[in-house]
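Engineer: just coords:
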């Protein structure tokens, strides 16, 4: 592998030149290049997933799933960018029939992307893929905990672009990320903690640099009385334990209505007892050692408050692994219920009914995703949630749909990746109006004639004034 350059003024200047060239190529050439990139990622999948396993301790299945979904998102952006962002005619108004209105989307220019360590391929590629499909160049700073994967993404992008440095690797930790935000890039896409997002927004404020933030989550699942309990238990367990629980959209708390609570707990606990964490286990490692302290603190806090561990517990922490931990009798104010644990720990809470479950699921400052399991009432319950994404009778499925926007609100951030909204996140709306003749009653000018204003006054009174 080549040595990664650090961020310099020349990096930004080069990226600007490349961005201008890239935009001039047009949608068709950009689509072909991005599809080449997706093909290269597919061919080099064994190498990339091996690095993901070594660098982040991922389980084999987790690495394969992440790369597969990431490539599919890249292919969707490549194939749909022209449809979403092309110049189009927009319906005008009868007040100005001589004007032709058009809307187009233009790239920002250079986008800075700061990636996370938990999904070092899928998450940054969601932003990078949309950004480059929209016509931008990218300065990419991966997490300092996953630099090798970041280098591979950058190298494969350059290979797909026939050597053009469309995606430039920025090496370093938090200082490099801070420098990227204030470097003069035209937009920043950040994925990480809510606290770090606040610092990035403050750093970007003096230059009014727009920022997309995808932050933490404390995603709830709701299990209604008419749910298929066995399927719900299997789905919730995967949603909580996938990637060893290190997912912003992972299920981190479950509210189960009272009449099916005990049976659901029995089913889920039996399934969880069959899982193992380890080098060849179902669950991979905790990628960042400091996260083990958070997981330990959350489990200990819950147990101190009267919770019971049906599987796992404090004894489940075997660095760098944590065995699946299922907790019951957990109070609502326990840290494992209110704060992001980011580990394979799942509290199951008893709800009086579906209304109680929805109300408690809505608590807290995070509003990223959620899951609802049930029959006829599931859709209505899902519609009452204020998070950015909901899956019904499945877990995390919205993240795998490339046509759907991904993002949250509140402390979970703002802005969207994926889908049409993700493409437009990295483009600026450009409005154009072309005059094609004279208007019978010219209002916009000082030579409008004696009849223009009376005509407008008549419209106000008789047309607009009578509108319903």
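Structural biologist: Cool, got the structure. Please read all numbers here as calculations on a predicted model, not as lab measurements. Numbers count the residues shown, from 1 in each chain.
Engineer: going forward, measure contacts between C-alpha atoms and count neighbours the same way
Structural biologist: OK.
Engineer: tell me, how many residues neighbour residue 63?
Structural biologist: Residue 63 sits with 26 neighbouring residues when counted by other C-alpha atoms under 10 Å.
Engineer: shouldn't it be within a helix?
Structural biologist: Yes. With DSSP: H, G, I helix; E, B strand; the rest coil as the criterion, residue 63 is assigned to a helix.
Engineer: take this one as well and set it beside the first:
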């Protein structure tokens, strides 16, 4: 796979320390990654601070032109980078290509959004505007499930509004992000985008660093709480997009055979390793057994394996810690008395593979329902009364997404609006759009990414009052 380097002030740098990157389909190291020192982080932040004054003075159109070139460079490198992404993340090769293509498009899509002053008052007393200024240096900490498609919007939002940025990818999947940094160093002015790789210690250094003005973090609730506590010492602006335990509620007027494929895809996409995937499926008792049968058939048809093998639909769980956690939840599920209709076990051989699993006759009070498994496991929960299903869906500390599935769109809209989540859908689940804000409520996050609201999260609001000139 060759050498990998940090990108600091437009230059490639190695580190004295390195760590192994594991191929989750085989469970063994396939590459080594440089492990950034504190001194290297300090220099990355210093480079970003030096680059900030001239970068913020550029126009939105000028900064957009740079981002378009970066998106085009990523698009041109898809065939080179997709095998690397599959090797470190595990997803099927075609899914890796899709992720890189989506990430490349975000550099264009997010930099098309206008950020204009808000006119608050214009009268005899004078004019009052709410303007938005770049914050300074942003720090982005990205996760391992979709590393590039979650790094690209953070980079784009920060750079488009006039911030500079330091990016830290997950130590489980750092390599493709480092390669993105290498592409950027030939396009962006030095210091505008810096990419440094390392473990949890590097993330803490970033959240504590007085030279970083904002942290955008995507990851688990537990880590997000530590990020927020650490950032409080310097009152950094913080955006947190954290875990979800999304509920989907299926009403009794749908045809299970028609709806099940979409529900299955929304639950098992990326082997269930998506924050907004369906994690709890509430199904009306009238169609419960038929829905379970349909989902079981789909789970048994889904081919699991190495992402490089043709026809594979689901790859491995990305890392050993998460693999062990999912297997532990499945063991608790067996002890609970729930019925595992299909799957429920690790696949033989190397790698972190778990059978696609459908669980029936389960309810709240079990780990599988109350926690976010983040793996290829779906509990199907029976309900009788839809008001009770809404109550049960909302009885959680999570609040990222939720959905209602019905042939009555007006009823579906009314019920979806009662779900306590940052995004709710009718007859759909999973997905983001550049012009639609995304984020969670409760413990699923703070702030929003994407759209004008997300861009303004990388800026500081400023009130400007100008009196009316005397006549």
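Structural biologist: Good, I have the coordinates. The structure displayed is predicted, hence computed values, not measured ones.
Engineer: can you give me the helices for the stretch 251-400 of structure 1?
Structural biologist: With helices called from DSSP state H, counting those that start in this stretch, the stretch 251-400 of structure 1 shows them at 258-272, 289-304, 335-338, 354-361, 378-383.
Engineer: want to try a markdown table for the ones you listed, with mean neighbour count and distance to residue 106 of structure 1 as columns?
Structural biologist: Written out in a markdown table, the entries for those read as follows (neighbours: other C-alpha atoms under 10 Å; distance: least, C-alpha to C-alpha, whole Å):
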| stretch | mean neighbour count | distance to residue 106 of structure 1 |
| --- | --- | --- |
| helix 258-272 | 17 | 49 |
| helix 289-304 | 18 | 40 |
| helix 335-338 | 22 | 41 |
| helix 354-361 | 18 | 40 |
| helix 378-383 | 16 | 34 |
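Engineer: closest one to residue 178 of structure 1 among those helices?
Structural biologist: Proximity to residue 178 of structure 1 (C-alpha to C-alpha) singles out helix 289-304 among the helices of the stretch 251-400 of structure 1, at 21.4 Å.
Engineer: mean shift of that closest one relative to structure 2?
Structural biologist: Taken against structure 2, helix 289-304 of structure 1 registers an average deviation of 1.0 Å after superposition, with mean C-alpha distance after the TM-score superposition for structure 1.
Engineer: what do we get in structure 1 for residue 172 of structure 2?
Structural biologist: Using TM-score structural alignment as the criterion, the counterpart of residue 172 of structure 2 in structure 1 is residue 145.
Engineer: is it true that its match touches residue 290?
Structural biologist: No. Counting by C-alpha atoms under 8 Å, no contact exists between residue 145 of structure 1 and residue 290, whose distance comes to 11.8 Å.
Engineer: need the helices of the stretch 251-400 of structure 1 in a markdown table with distance to residue 165 of structure 1, can you?
Structural biologist: Supplementary listing: those in a markdown table, determined by distance: least, C-alpha to C-alpha, whole Å:
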| stretch | distance to residue 165 of structure 1 |
| --- | --- |
| helix 258-272 | 46 |
| helix 289-304 | 34 |
| helix 335-338 | 43 |
| helix 354-361 | 45 |
| helix 378-383 | 44 |
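Engineer: which of the ones you listed sits closest to residue 149 of structure 1?
Structural biologist: Nearest to residue 149 of structure 1, of all the helices of the stretch 251-400 of structure 1, is helix 289-304, at 18.8 Å by C-alpha to C-alpha.
Engineer: what is that closest one packed up against?
Structural biologist: The elements that helix 289-304 of structure 1 packs onto, with contact taken as 3 or more C-alpha pairs under 8 Å, 6 or more residues apart in numbering; DSSP states H and E, are helix 335-338.
Engineer: just how off-centre is the helix it packs on within its chain?
Structural biologist: Using C-alpha atoms, centre = their mean, to the nearest Å, the mean C-alpha position of helix 335-338 of structure 1 is found 22 Å from that of the whole chain.
Engineer: then stretch 290-299 of structure 1?
Structural biologist: Relative to the mean C-alpha coordinate of its chain, stretch 290-299 of structure 1 is positioned 24 Å out (C-alpha atoms, centre = their mean).
Engineer: against structure 2, where does it fall?
Structural biologist: Aligning stretch 290-299 of structure 1 against structure 2 (TM-score structural alignment) gives residues 321-330.
Engineer: now the element after the helix or strand where residue 198 of structure 1 lies, going C-ward?
Structural biologist: Element membership of residue 198 of structure 1, judged by DSSP states H and E, is helix 194-204. Taking DSSP H and E as the definition, the helix or strand that follows helix 194-204 of structure 1 towards the C-terminus is strand 211-214.
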